[in-house]
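1. below are the sequence and a predicted model for it; my questions follow.
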Amino acid sequence: MYDSKIRFKDLTRSHFNTTLSKSLLDQIKQVADEKGSPYNMFLEIGMEWVLETYYYKGSFHKPTRPTDRVRINTTFNTSLFNRIKARTNRLGKDIYANDLIEEGMKYILSDYKK
């Protein structure tokens, strides 16, 4: 039988659509499942790392974009996602939020594989 779990709405979080590498996302979801946490929490940890690491123009070199990107709809802390979007403008031309989120995903995966 279905057991409904009522959750309180967190007003600091909003739904966002973005495109991310399917292979990276699958690996993040696997880590999240092993840790018993929602995967978007790990995405946010990676986003915080990106904000701390890439501050100045030229500090982030645009990677080649993955060919396996899929569109996802997930919830992020609104302020955090907006800071990521603003950081793309500071870092240079043709750098987008999903590039920075994927960089954070790579960091998370390297950190949790240790």
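-> Alright, I've got the coordinates. Numbers count the residues shown, from 1 in each chain.
2. alpha carbons only for contacts and neighbour counts from here, please
-> OK.
3. residue 85 touches residue 95, doesn't it?
-> No. Assessed by CA atoms under 8 Å, residue 85 is found out of contact with residue 95, at 9.5 Å.
4. and the strands in this structure?
-> Remark: strands assigned in the chain by DSSP state E are 13-21, 69-77.
5. just put the ones you listed in JSON lines and tack on mean neighbour count and distance to residue 48.
-> As requested, the strands of the chain are exported to JSON lines (neighbours: other CA atoms under 10 Å; distance: least, CA to CA, whole Å):
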{"stretch": "strand 13-21", "mean neighbour count": "15", "distance to residue 48": "15"}
{"stretch": "strand 69-77", "mean neighbour count": "14", "distance to residue 48": "11"}
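6. try this one next to it:
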Amino acid sequence: MIILYISNIRTVDKSRSHFTTTLSKSLLDQIKEIAERKNSSYNFLLEDGMNWVYETYYLKGSFSLPPRPADRIKINTTFNTSLFNKIKSRAKRLGKNIHANDLIEEGMKYVIGLEQDLF
């Protein structure tokens, strides 16, 4: 008799994929603190910011690239595949020097700002 083991600890969500990107460590630390207070995953907060960026910056010239943070680190995370691809595409549309991680960091600043407004 064969018994199949099914883990309920981490359910598979086929809409999500693993990605590697570089993000500001200080922004990421703040996002992780917010996620802990909200009893949520930091990935979901990153996606909230990505959604805001996607809805806000759509015209070429609507996003000016701030100085890139010197504290960027490589992270492995999961994102909704469709959303991440939209952000990558939007970055290309906004300008040749803009990358997805620039837009993700802009979304992180937005989420951090929302949280600071609550306190």
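-> Alright, I've got the coordinates. On a predicted model such as this, the values are computed, not experimentally measured, just so you know.
7. burial count for whatever residue of the second structure lines up with residue 10 of the first structure?
-> Structural alignment (TM-score structural alignment) places residue 10 of the first structure against residue 13 in the second structure. Burial measure for residue 13 of the second structure: 8 neighbouring residues, criterion other CA atoms under 10 Å.
8. how much space separates residue 13 of the second structure from residue 72 of the second structure?
-> Separation of residue 13 of the second structure from residue 72 of the second structure (CA to CA, to the nearest Å): 28 Å.
9. and the angle from the lengthiest helix in the second structure to strand 72-80?
-> If you go by DSSP state H, the second structure has its longest helix at helix 100-118. Counting by axes from the mean of the first three to the mean of the last three CA atoms, to 10 degrees, helix 100-118 of the second structure lies at 80 degrees to strand 72-80.
10. show me what helix 100-118 of the second structure is packed up against.
-> strand 16-24, helix 25-37, helix 42-56, helix 81-94 (3 or more CA pairs under 8 Å, 6 or more residues apart in numbering; DSSP states H and E).
11. the last one vs helix 42-56, what angle?
-> I take that to be helix 81-94 of the second structure. Relative orientation of helix 81-94 of the second structure versus helix 42-56 (the same axes, to 10 degrees): 40 degrees.
12. now helix 81-94 of the second structure, how far from the chain's geometric center?
-> Centre-to-centre, helix 81-94 of the second structure and its host chain are 12 Å apart (CA atoms, centre = their mean, to the nearest Å).
13. check the shortest one too.
-> The chain centroid and the centroid of strand 16-24 of the second structure are separated by 8 Å under CA atoms, centre = their mean.
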